[in-house]
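A.B. asks: just coords:
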């Protein structure tokens, strides 16, 4: 198949591209930065310059390429700005979907998140509503996710991957990134808020496998949602960081997510079924 990957140089895209190429697909990786073209080509894909915020440009690019599948991995995380990330989810997704429809694209696979559900006492399944009543500043993120998922669903054959918190190479939880720095500086507190994680390789594998999956929305998370009182000490220990400060409390939406649907209905099996082993392997 001819596959167009938007967000091809992100932490998932860099792992996904060679997997797609190895599987025998013709892969075109999109970037807005000319300096990233060599990175894309080194991963075995063709590269193209395009701006997700340029609707006419996106239409021309996809009309010229005529891909069979669009994989949407667009994010804007370099400045840690929820507003920037929401903007690309709203405007960038809108432009990508409109261009895909005009190019006759048959299928789209899109990145979403698994911590957008409304508050609750147990890990959320995909049937749980998103947190539409979220107060600010969380509302910014939720509005972006709602807009993204609604736009993607306009293409009948679509798979929405609600990823857990990513860890592994190139993520915020990498040894050289922001969460590790917080742990090493005793700034990462262990609370009762529950998180669901997924290793970045498992996230990329899910996007690859989704080429053959039927339309649906799936939580792509590992098997063990856990409160910070459990996972933060394990993460700190893997970094050889000081034991974290324990602080009671947590937000109602910090409930984690269930991967039962992805496992039982779609046959997804994470290589890293729990963060307990995954942290130590990722940080070794």
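C.D. replies: That came through, no problem. Only a predicted model underlies this, so the values are computations on that prediction, with no experimental measurement involved.
A.B. asks: Please make it C-alpha for all contacts and neighbour counts, starting now.
C.D. replies: Fine.
A.B. asks: ok now do residue 145, which residues does it touch?
C.D. replies: Residues in contact with residue 145, defined by C-alpha atoms under 8 Å, 6 or more residues apart in numbering, are 86, 89, 90, 112, 113, 116.
A.B. asks: Then residue 111?
C.D. replies: 72, 73, 74, 160, 161, 162, 163.
A.B. asks: put this beside the first:
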């Protein structure tokens, strides 16, 4: 297939692109900057420079292009978000960028659209010990606060666009917290560097928080599987087999890479300086990947975050 990939120059996008190319597909990568275009050329990807939030410019940029399928993996995150405002640009890409990209997908003649999503689309909070499947928990319910609602609107709109764009078969991949080898200092490389500088504290293990995790390479192979074998209108959990707290994950990174142990701070310190991070750290969600295993014939190469971190050495 010839695949139009939005967000191709980002850390996740480059893993997706690499997996697609390894599987014999051709990638046309959308990026917002000339620097991103240069990186894509180095990766063997045909670049198209366009901003998803500029509808007219986007449609001009893809004029004359043809593609069989498309992937929307664009975000605006350059570092872990602390405040709700750190998510503003990514929220806009999920709402307005998704709508504009859907028009571009139709313009290039693509028949299949895979969109990147996350477990946080179920909401920020404590879901207890029950295991969430794609059908037993409401997707993107109203947020408890205006700030949380803005984030959930992004997840809600992005999937709605994927599933309801005329002439397009939409599929959503709901990832866990992403980690793994980065490009240009992204991914877990950036976390390890912060640990070396003693610039990344953790909260106490007594804080109830547990997240599903997804290795970036597993995210890439799942994207290929969804394009090749996904069921139109379906959402899939692309997560590993074990949830774990951010504290456990970061401490294992420090142990594995031999960095100084991260300082432990009380949770109450986080809320005033990082209210989004506070919601992140206190969310408890356990997701099943059984549907992806059964329908996509996909399984994580790294079943737990420990396996994935050890492979980074």
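C.D. replies: Arrived safely, thanks for sending. Predicted, not measured: the structure shown is a model, and the values here were computed from it.
A.B. asks: What does the superposition give as a TM-score?
C.D. replies: After superposition, the two chains reach a TM-score of 0.88 (TM-score structural alignment, normalised by the length of the first structure), with 283 aligned residues with a C-alpha RMSD of 2.6 Å.
A.B. asks: Most neighbours among the contacts of residue 145 of the first structure, which one is it?
C.D. replies: Each of the contacts of residue 145 of the first structure was scored for neighbours by other C-alpha atoms under 10 Å, and residue 89 scores highest at 29 neighbours.
A.B. asks: Look at it and tell me its secondary structure.
C.D. replies: Recorded secondary structure, residue 89 of the first structure: helix (DSSP: H, G, I helix; E, B strand; the rest coil).
A.B. asks: Tell me the counterpart of it in the second structure.
C.D. replies: When the second structure is aligned by TM-score structural alignment, residue 89 of the first structure is paired with residue 94.
A.B. asks: And for the closest residue to that match other than its chain neighbours, the neighbour number?
C.D. replies: Once flanking residues are discounted, residue 94 of the second structure sits nearest to residue 154: 4.8 Å by C-alpha to C-alpha, 6 or more residues apart in numbering. For residue 154 of the second structure, the neighbour count with other C-alpha under 10 Å is 24.
A.B. asks: Secondary structure for the contacts of residue 111 of the first structure - can I get that in CSV?
C.D. replies: Compiled in CSV, the contacts of residue 111 of the first structure are given as follows (three-state DSSP):
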residue, secondary structure
72, strand
73, coil
74, coil
160, strand
161, strand
162, strand
163, strand
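A.B. asks: now the residue nearest to residue 103 of the first structure when sequence neighbours are not counted, what's its secondary structure?
C.D. replies: Distances taken as C-alpha to C-alpha, 6+ apart put residue 63 closest to residue 103 of the first structure, at 4.8 Å, once the chain neighbours are dropped. Here residue 63 of the first structure is helix, with the state taken from three-state DSSP.
A.B. asks: how about the helices in the second structure?
C.D. replies: 11-22, 34-42, 55-62, 88-92, 98-107, 146-164, 188-196, 216-229, 246-257, 267-273, 275-281, 290-296, 305-310 (DSSP state H).
A.B. asks: how far does the shortest one sit from the chain's center?
C.D. replies: Yep, that's helix 88-92 of the second structure we're talking about. Relative to its chain's centre, helix 88-92 of the second structure lies at 14 Å (C-alpha atoms, centre = their mean, to the nearest Å).
A.B. asks: How about the contacts made by the residue nearest to residue 94 of the second structure?
C.D. replies: Taking C-alpha under 8 Å, 6+ apart, one finds 91, 92, 93, 94, 95 in contact with residue 154 of the second structure.
A.B. asks: Now flag whichever of these is closest to residue 264 of the second structure.
C.D. replies: For these, the minimum distance to residue 264 of the second structure (C-alpha to C-alpha) is 30.4 Å, reached by residue 91.
A.B. asks: where does the closest one sit relative to residue 306 of the second structure, distance-wise?
C.D. replies: Distance, residue 91 of the second structure to residue 306 of the second structure, by C-alpha to C-alpha, to the nearest Å: 30 Å.
A.B. asks: try residue 134 of the second structure
C.D. replies: 25 Å.
A.B. asks: Comparing these two, which residue is more hemmed in?
C.D. replies: Neighbours were counted for residue 134 of the second structure and for residue 306 using other C-alpha under 10 Å; residue 134 has more, 19 against 15.
A.B. asks: which residue lines up with that one in the first structure?
C.D. replies: Under TM-score structural alignment, residue 134 of the second structure pairs with residue 126 in the first structure.
A.B. asks: burial count for residue 1 of the first structure?
C.D. replies: 13.
A.B. asks: Give me the neighbour count for the spatially closest residue to it that is not a sequence neighbour.
C.D. replies: Sequence neighbours aside, residue 25 is the residue nearest to residue 1 of the first structure in space, at 5.1 Å (criterion: C-alpha to C-alpha, 6+ apart). Number of residues near residue 25 of the first structure (other C-alpha under 10 Å) recorded here: 15.
A.B. asks: what residues are up against residue 25 of the first structure?
C.D. replies: Per C-alpha under 8 Å, 6+ apart, neighbours of residue 25 of the first structure: 1, 2, 3.
A.B. asks: can I get those in a markdown table with distance to residue 133 of the first structure?
C.D. replies: Supplementary listing: the contacts of residue 25 of the first structure in a markdown table, determined by distance: C-alpha to C-alpha, whole Å:
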| residue | distance to residue 133 of the first structure |
| --- | --- |
| 1 | 40 |
| 2 | 39 |
| 3 | 36 |
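A.B. asks: which non-adjacent residue is nearest whatever residue of the first structure lines up with residue 235 of the second structure?
C.D. replies: In the first structure, the residue equivalent to residue 235 of the second structure is residue 217, according to TM-score structural alignment. Spatial nearest neighbour of residue 217 of the first structure, chain neighbours left out: residue 160 (4.6 Å); criterion: C-alpha to C-alpha, 6+ apart.
A.B. asks: Pretty sure the one you found sits against residue 107.
C.D. replies: No. The pair residue 160 of the first structure and residue 107 does not pass the contact test of C-alpha atoms under 8 Å, sitting 11.1 Å apart.
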